[in-house]
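Participant: model the structure of this input:
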Amino acid sequence: MREVVGVDGSEPALEAVRWAAVDAWLHRRSLRLVCAVPQAPEPAGPGLDEIKAERPRWLSEAVTAARAAAKGMEFEQVLRHGMPGEVLLDESQEAERLVVGTRGLNEVTGVRLALGSTAELVAMRSRCPVVVVPDSAGREDARTGPVIVGVDGSRVGEPALGAAYEEASLRGAPLVAVHVWSDVATDEWFGPGSADWEAIRVDQERVLAERLAGWEAKYPDVSVERVVARDRPVRFLVEHGAGAQLIVVGSRGRGGITGMLIGSTSRALLHCAPCPVLVVRAP
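Facilitator: Sure, this is the predicted structure:
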């Protein structure tokens, strides 16, 4: 079993490497550090040769960072030709987990990019679970806080629940199971202002309890806090993720469309979550 992490010479990528090294150690996996060498268009873009020549140095820096984060581990380092997103998607076919930073460097210009390129691409199309690691992942509470899982009440969310319990157990962390409903969604059924919020809350607490029942028996060592709230899911998870070490979400929710590998909540979290986000693909 192996974990794969993308390397692109940026500090966010090095933060992702450090996180992946510890994560691979916890899961007893090997770690494969992958750096893509883009094929040059004709004519070659400005500085492309220089950027290509830097790849071995980027890998060397990544190995140093990984060894400092998880001493005693062996790391495989690989240079592969192709665009970063496509290379990592190919790697995902045989990986247990794929880890990327939230921001990276443009493959040709070397300009730092916001999320929306490689990280979003692999989160949407990866064949294995993906962790997107923000710049702030190295802070102290990122290693000691709880694991948070978003529970939407559907069966397609079961893989995410299982992954969240496993992460909490391995890390010796409490688990916060969050089930959030929106007044916008409720108004679609009952009409604006007509909903009985107390009755809805009781019903949603029942839904959450049912979804957790089997997992609590399987992981008796995990302390679970149940949270049911009327809020927008992304806003609530971002606010409460500030002190967490990991947020776990499914790739599709109840409103997921067949063929779409990542839903709107998961996608939005990748842009703004204050801690690493694990996206677990639904079957």
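
Participant: only C-alpha atoms from now on, for both contacts and neighbour counts.
Facilitator: Noted.

Participant: can you tell me how far residue 32 is from residue 200?
Facilitator: 47 Å (Cα to Cα, to the nearest Å).

Participant: just residue 37 next, same as before
Facilitator: With Cα to Cα as the criterion, residue 37 and residue 200 are 53 Å apart.

Participant: so these two - more neighbours on which side?
Facilitator: residue 37 (22 against 14; other Cα atoms under 10 Å).

Participant: where along the chain do the helices fall?
Facilitator: Along the chain, counting by DSSP state H, helices occupy 11-27, 48-69, 84-91, 118-125, 141-144, 158-171, 183-190, 197-218, 233-240, 264-272.

Participant: buried ones in the shortest one?
Facilitator: Translated: helix 141-144. 142-143 (16 or more other Cα atoms under 10 Å).

Participant: now the end-to-end length of stretch 71-83.
Facilitator: By Cα to Cα, one end of stretch 71-83 lies 31 Å from the other end.

Participant: again, but for stretch 121-131
Facilitator: End to end - Cα to Cα - stretch 121-131 spans 12 Å.

Participant: one step back: and residue 99, which of the helices of the chain is closest to it?
Facilitator: Minimum separation from residue 99 across the helices of the chain (Cα to Cα) falls at helix 11-27, 6.4 Å.

Participant: buried stuff in the closest one?
Facilitator: Neighbour-count burial for helix 11-27 [16+ other Cα under 10 Å]: 11-25, 27.

Participant: just give me the closest of these to residue 245.
Facilitator: Residue 245 lies nearest to residue 19 out of the buried residues of helix 11-27, by Cα to Cα, at 10.5 Å.

Participant: can you tell me how far the closest one sits from residue 279?
Facilitator: 15 Å.

Participant: can you check residue 105 too?
Facilitator: Relative to residue 279, and taking Cα to Cα, residue 105 is found at 22 Å.

Participant: to check against the first, give me the structure of this:
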Amino acid sequence: MTIPIGHTNTVVVGVDGSASSQRAVRWAAAEVARRAATLRIVHAELPLPADALDLSGMARHALHDEAMRWVRSAIAAAEDTAPGLDVQVRVEVGSAARLLDQESKTSALVVVGSRGLGGFTGLLLGSVAVALSCHAKCPVVVVRGDDPASDGPVVVGLNGAPENWYVVDRAFEEAEARDVELVAVHVWQPPLRTARIAESVGIVWSELDAGREALVAQRLEACADRHPGVEVKKYVVHGSAAQRLAEFSEGASLLVVGSRGTGGLTGMVLGSTSQALVRHAPCPVLLLRPGLAEQMDVAQTVF
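Facilitator: Got it, this is the predicted structure:
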């Protein structure tokens, strides 16, 4: 996998005892086995309320015991998925988002479930996923889907921004590592909503689509040379970016998107799109922030 400069070949997974986090652990374990990396299981124990009386420490001890049960369950799930993994554990009292953000500063990838237990006894992994998509210092995977496909294609959302290259390149890398095809999708919303108005001002949708298809081909060709064995299918479609990407991701092994994009006629609004996909995509979602591009440009790649 592409590792940002100064980071280690470690995959971090956040756990909270929920079924969603168990799926995240299994996904992360399979990824670690595929990439010959280290798995780091992280749990953030919630602090006691400021007005809680725990003079004997029994409440804190009970929460810690529960946390360790969840961690042991996560270790068992990881070893069942990929025996012989190198597994590390970190358990601390604090904010889940803050703890995982700290881990992202030195890790190759952070993996979380799409929903947590919530309330006092667990992490709100849904909100944590959103926070990490905005602030993490390495790529983030939100594991969605009850039973993510392992042999489905990798789908990537393309926008019109020049800096979108690193999203496309990472999607090629993920497809190559899985030995599956890459499905590249560019979604745009025509500025005029009716064909009659469009015709009256001389707009020909097929010509606009052709221009965007040329742009997509250019983006893909720039990365395809580094990944010659990857079969690529490309689509230029109209509509809501989140909705269309979710449709193309049915049966996919992974959906790759940037966490922010450009709006208007020049591209998709991947800020809002990525947030919608974190909540509704039918497969795991790999989120890449624009700030990672410079680190990943000169990063080492481990296969």
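
Participant: could the helices of structure 1 go into TSV alongside distance to residue 110 of structure 1?
Facilitator: Written out in TSV, the entries for the helices of structure 1 read as follows (distance: least, Cα to Cα, whole Å):
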stretch	distance to residue 110 of structure 1
helix 11-27	13
helix 48-69	7
helix 84-91	13
helix 118-125	14
helix 141-144	29
helix 158-171	35
helix 183-190	42
helix 197-218	45
helix 233-240	30
helix 264-272	21
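
Participant: which one of those lies nearest to residue 5 of structure 1?
Facilitator: That would be helix 11-27 among these, by Cα to Cα, at 6.2 Å.

Participant: the closest one - contacts with which helices or strands?
Facilitator: strand 2-7, strand 30-37, helix 48-69, strand 97-101, strand 130-133, helix 158-171 (3 or more Cα pairs under 8 Å, 6 or more residues apart in numbering; DSSP states H and E).

Participant: rerun that using 10 Å as the cut-off
Facilitator: strand 2-7, strand 30-37, helix 48-69, strand 97-101, strand 104-105, strand 130-133, helix 158-171 (3 or more Cα pairs under 10 Å, 6 or more residues apart in numbering; DSSP states H and E).

Participant: for those, which one sits closest to residue 231 of structure 1?
Facilitator: Using Cα to Cα, the nearest of those to residue 231 of structure 1 is helix 158-171, at 20.4 Å.

Participant: so where is that closest one in structure 2?
Facilitator: Aligned by TM-score structural alignment, helix 158-171 of structure 1 corresponds to residues 165-178 of structure 2.

Participant: superposed on structure 1, where does that stretch end up, distance-wise?
Facilitator: Following superposition, stretch 165-178 of structure 2 is found to deviate from structure 1 by 0.6 Å on average (mean Cα distance after the TM-score superposition for structure 1).

Participant: start to end distance for stretch 233-249 of structure 2?
Facilitator: Start-to-end, stretch 233-249 of structure 2 (Cα to Cα) is 13 Å.

Participant: quick one: contacts for the counterpart of residue 245 of structure 2 in structure 1?
Facilitator: Superposed on structure 1 with TM-score structural alignment, residue 245 of structure 2 falls opposite residue 237. Each residue near residue 237 of structure 1 by Cα atoms under 10 Å, 6 or more residues apart in numbering is listed here: 148-150, 178-180, 231, 244, 247, 265, 269, 272-274.

Participant: so which of those is the closest to residue 75 of structure 1?
Facilitator: Out of those, the member with the shortest distance to residue 75 of structure 1 (by Cα to Cα) is residue 247, at 26.0 Å.

Participant: corresponding residue for the closest one in structure 2?
Facilitator: Under the alignment by TM-score structural alignment, residue 247 of structure 1 pairs with residue 255 in structure 2.

Participant: so that match makes contact with residue 288?
Facilitator: No - Residue 255 of structure 2 lies out of contact with residue 288 (Cα atoms under 10 Å); the separation is 11.0 Å.

Participant: and for residue 135 of structure 2, nearest residue in space, chain neighbours not counted?
Facilitator: Spatial nearest neighbour of residue 135 of structure 2, excluding adjacent residues (Cα to Cα, 6 or more residues apart in numbering): residue 101 at 7.1 Å.

Participant: do the same with residue 80 of structure 1
Facilitator: residue 36 (4.9 Å).

Participant: tally of neighbours for that neighbour?
Facilitator: 22.

Participant: and what of residue 111 of structure 2?
Facilitator: Residues lying near residue 111 of structure 2 (other Cα under 10 Å) number 27.

Participant: translate it into the numbering of structure 1.
Facilitator: Using TM-score structural alignment, residue 111 of structure 2 sits opposite residue 99 in structure 1.

Participant: thought its match was touching residue 132?
Facilitator: Yes - counting by Cα under 10 Å, residue 132 is a contact partner of residue 99 of structure 1 at 6.0 Å.

Participant: find the residues that touch each one of those two.
Facilitator: Joint contacts of residue 99 of structure 1 and residue 132 (Cα under 10 Å, 6+ apart) are 16, 119, 122-123, 276-278.

Participant: so which of these comes closest to residue 139 of structure 1?
Facilitator: residue 276 (11.5 Å).

Participant: what's the match for that closest one in structure 2?
Facilitator: Match for residue 276 of structure 1 (TM-score structural alignment): residue 284.

Participant: show me what contacts residue 169 of structure 1?
Facilitator: By Cα under 10 Å, 6+ apart, the residues touching residue 169 of structure 1 are 147, 163, 175, 219-223.

Participant: does residue 278 of structure 1 touch residue 149 like I think?
Facilitator: Yes - at 9.4 Å, residue 278 of structure 1 and residue 149 qualify as touching, with contact defined as Cα under 10 Å.

Participant: what is in contact with the two at once?
Facilitator: With Cα under 10 Å, 6+ apart, residue 278 of structure 1 and residue 149 have common neighbours 160, 163-164, 246-250.

Participant: of those residues, which is the most crowded?
Facilitator: Highest count within these by other Cα under 10 Å belongs to residue 249, 31 neighbours.

Participant: and the residue lying closest to residue 158 of structure 2 once chain neighbours are set aside, what does it touch?
Facilitator: Spatial nearest neighbour of residue 158 of structure 2, chain neighbours left out: residue 186 (4.9 Å); criterion: Cα to Cα, 6+ apart. Going by Cα under 10 Å, 6+ apart, residue 186 of structure 2 touches 156-160, 212-213, 215-216, 234-238, 241, 244-245, 267-268.

Participant: got the contact list for the match of residue 247 of structure 1?
Facilitator: Taking Cα under 10 Å, 6+ apart, one finds 141-142, 153-157, 171, 174, 182-184, 245-246, 248-249, 277, 281-287 in contact with residue 255 of structure 2.
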